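A.B. asks: The sequence and its predicted three-dimensional model are supplied below.
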Amino acid sequence: MPDTALPAGIGHNSAPLGEVLAEITGPLLERSGKLLEAAGRASCTDDDTAGKCATLAKMIKDHTKAVDGARTTAKEPYLQAGRDVDAHFKVILAPLEKAAKAVVDMIDAYRREQQRLLDEQRRRAETEARARAEEAARLAAEAAATNNISAEIAAQQLQEQADAAANQAASIGTATVTSDYGVKAVGTTSYGYAIDDVAALAVWLATQHPAELSAVLLPLLPKVAGKPTKTYQPKIPGVRIEATTRTAIR
């Protein structure tokens, strides 16, 4: 019978993660329970109880910091193992990705040149179609004015040639590379925005999407104008400095 067992993974000799975490978090959970019970009993009605609440809030904050520190410490070996795995495979992946890009770049250059030739062919066919159509229209007008059957026949022939040239131009597609194995390399088109007039865009956004514009601009203001303080309050058109008060436990 063939051996179908998978190779042992990283850390296969270690204790199960659940057991490790339970050992680490046991004391933390016990203290968390006591602090949560105290928070459930807490009330703040006078200076004495407010002071006790401040002390309790500080204890909860300190314990929260301790729990988060334990989480970070417990997670680090696994994060490092993940980084080690990534680095190991990157040695294989990086040159493959570089080689694939180089090959695709060569194909892209060839495909672009083929597309340029096709575009030139299409433009020539379109030019020919327009010229023949214009000449056909001129002969048709002349035939109608002079009742010239020969000119009318010539006009119809030219119009047929113009239609054929137009159909040829329309039939010219995009350059495609196809291998003997059926693999295709085709050009794809993607679209994105390019800003030509920032002021006009700002006016449009301000009138059509003011809430969305404000949400984008608010985080940007401290970066471009500096973070406002009690003594530093920059004057920015359309912006006011707003003071927010909250309780801080120190």
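C.D. replies: Arrived safely.
A.B. asks: alpha carbons only for contacts and neighbour counts from here, please
C.D. replies: Fine.
A.B. asks: Determine the set of other helices and strands touching the strand or helix carrying residue 136.
C.D. replies: Using DSSP states H and E, residue 136 sits in helix 47-146. If you count contacts as 3 or more C-alpha pairs under 8 Å, 6 or more residues apart in numbering; DSSP states H and E, helix 47-146 packs onto helix 17-41, helix 149-171.
A.B. asks: same thing but at 6 Å, please
C.D. replies: Where contact means 3 or more C-alpha pairs under 6 Å, 6 or more residues apart in numbering; DSSP states H and E, helix 47-146 is packed against helix 149-171.
A.B. asks: Contacts for the helix it packs on, please.
C.D. replies: 122, 125, 126, 129, 132, 133, 136, 139, 140, 143 (C-alpha atoms under 6 Å, 6 or more residues apart in numbering).
A.B. asks: Against that first model, consider the following:
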Amino acid sequence: MNIQTAPIGHNHPPLYDLDAFEALKARVQEIADAGGDWLDLGKIETEEKASKLNDFIGQSRKTWKDVDEARKAAKQPHLDAGREVDTAFKALADPIENLVKKLKKPLADFAAEQQRIIDEQKRKDREAAAKAAAEAEEARRAAEARNDVLAQAEAEKAAKEAARATKAAERPAKANIASATGGGRTMSTRTVYTAEIQSDGDARRAFGFLLADPDSREALVKEMERLATAARRRKDGPTVIPGITFNETQTVA
């Protein structure tokens, strides 16, 4: 088993101690080669082999731990530098973010009022269209009753106009706030939903709905399995959970 590593760029200083890395690489190669021999051996049939394999697994774990600790040590200066950069720039960005949040409040209030006006006008338009449609139908019936073909044609024309007005009135409309200069984006009202469960009864009803919802079922089941597994593994955790089957796998630790 041969371990390959990506070459270090010529134009950049190394990001970690190359000598320490190469030493670890050599050790990992030794473990990998020995591990390959153990895998080739296949079945363990004697106590001696089992004990030796146990020791080798311990050595492998120790090597993994050494590599991981070296990784953390090599990475820490970069994490510290990254946090320092974040802190410096967040000191500039956070006040702007907070300012925008505060400025959006009066803009949202204005947009909400404009939306109320639009919705009210839409309501009036729907009522007017419904009234026009009813009047057109009444006129059509009256014209048909007296065999007035010209009046009947006018009534049918009015009915079509009322239908168009109804369609226009039912078309959704949002209050938009355009950019004064054209450089900004147009903003509009939107509704944001966040779920809240207020009682155990609500939780049960929501559970039933989500379990039946094809878009939610898989994620819900996986989350339940995760929670049930965590509960079972707790010290003094439940050995039985209604509806849950615990699969047992034998391993060594």
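C.D. replies: Looks like it arrived, so ask away. What you see is a predicted model, and the numbers here were worked out from it, not measured in a lab.
A.B. asks: Could you provide the contacts of helix 149-171 of the first structure in TSV, with additional columns for neighbour count?
C.D. replies: Shown next, in TSV, are these (neighbours: other C-alpha atoms under 10 Å):
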residue	neighbour count
122	20
125	21
126	20
129	24
132	21
133	22
136	24
139	22
140	23
143	18
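A.B. asks: Out of those residues, flag the one nearest to residue 95 of the first structure.
C.D. replies: When the contacts of helix 149-171 of the first structure are compared for distance to residue 95 of the first structure (C-alpha to C-alpha), residue 122 comes out closest, at 39.9 Å.
A.B. asks: who are the neighbours in contact with the closest one?
C.D. replies: Residue 122 of the first structure neighbours (C-alpha under 6 Å, 6+ apart): residue 169.
A.B. asks: cool, residue 141 of the second structure as well?
C.D. replies: If a contact means C-alpha under 6 Å, 6+ apart, then residue 141 of the second structure has no contacts.
A.B. asks: do that again at 8 Å, thanks
C.D. replies: By C-alpha atoms under 8 Å, 6 or more residues apart in numbering, the contact list for residue 141 of the second structure reads residue 152.
A.B. asks: do you know how far the aligned partner of residue 23 of the first structure in the second structure is from residue 182 of the second structure?
C.D. replies: Aligned by TM-score structural alignment, residue 23 of the first structure pairs with residue 19 of the second structure. According to C-alpha to C-alpha, to the nearest Å, residue 19 of the second structure and residue 182 of the second structure sit 58 Å apart.
A.B. asks: ok, now how distant is residue 246 of the second structure from residue 221 of the second structure?
C.D. replies: Taken as C-alpha to C-alpha, the span from residue 246 of the second structure to residue 221 of the second structure is 14 Å.
A.B. asks: let me redo that: residue 146 of the second structure
C.D. replies: 68 Å.
A.B. asks: of those two, who's got more company?
C.D. replies: Neighbour count, other C-alpha atoms under 10 Å: between residue 146 of the second structure and residue 221, residue 221 has more, with 13 against 10.
A.B. asks: quick one: secondary structure of the most centrally placed residue in the first structure?
C.D. replies: Most central in the first structure under C-alpha atoms, centre = their mean is residue 192, positioned 11.2 Å from the mean C-alpha point. Look at residue 192 of the first structure: counting by DSSP: H, G, I helix; E, B strand; the rest coil, its state is coil.
A.B. asks: Also the one 3 residues further on?
C.D. replies: Remark: residue 195 of the first structure carries the secondary structure label coil [criterion: three-state DSSP].
A.B. asks: ditto for residue 243 of the first structure
C.D. replies: coil.
A.B. asks: To which residue of the second structure is it aligned?
C.D. replies: In the second structure, residue 243 of the first structure lines up with residue 248, judged by TM-score structural alignment.
A.B. asks: number of nearby residues for that match?
C.D. replies: Residue 248 of the second structure: 6 neighbours (other C-alpha under 10 Å).
A.B. asks: looking at the second structure, which residue lies furthest from center?
C.D. replies: The second structure, C-alpha atoms, centre = their mean, max distance from centroid: residue 146 (65.4 Å).
A.B. asks: What distance do you get for that one to residue 82 of the second structure?
C.D. replies: In this view, residue 146 of the second structure and residue 82 of the second structure are 87 Å apart by C-alpha to C-alpha.
A.B. asks: returning to what we had before: would a markdown table of the contacts of helix 149-171 of the first structure with distance to residue 116 of the first structure be doable?
C.D. replies: A markdown table is the format used below for those (distance: C-alpha to C-alpha, whole Å):
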| residue | distance to residue 116 of the first structure |
| --- | --- |
| 122 | 10 |
| 125 | 14 |
| 126 | 15 |
| 129 | 20 |
| 132 | 24 |
| 133 | 26 |
| 136 | 30 |
| 139 | 35 |
| 140 | 36 |
| 143 | 40 |
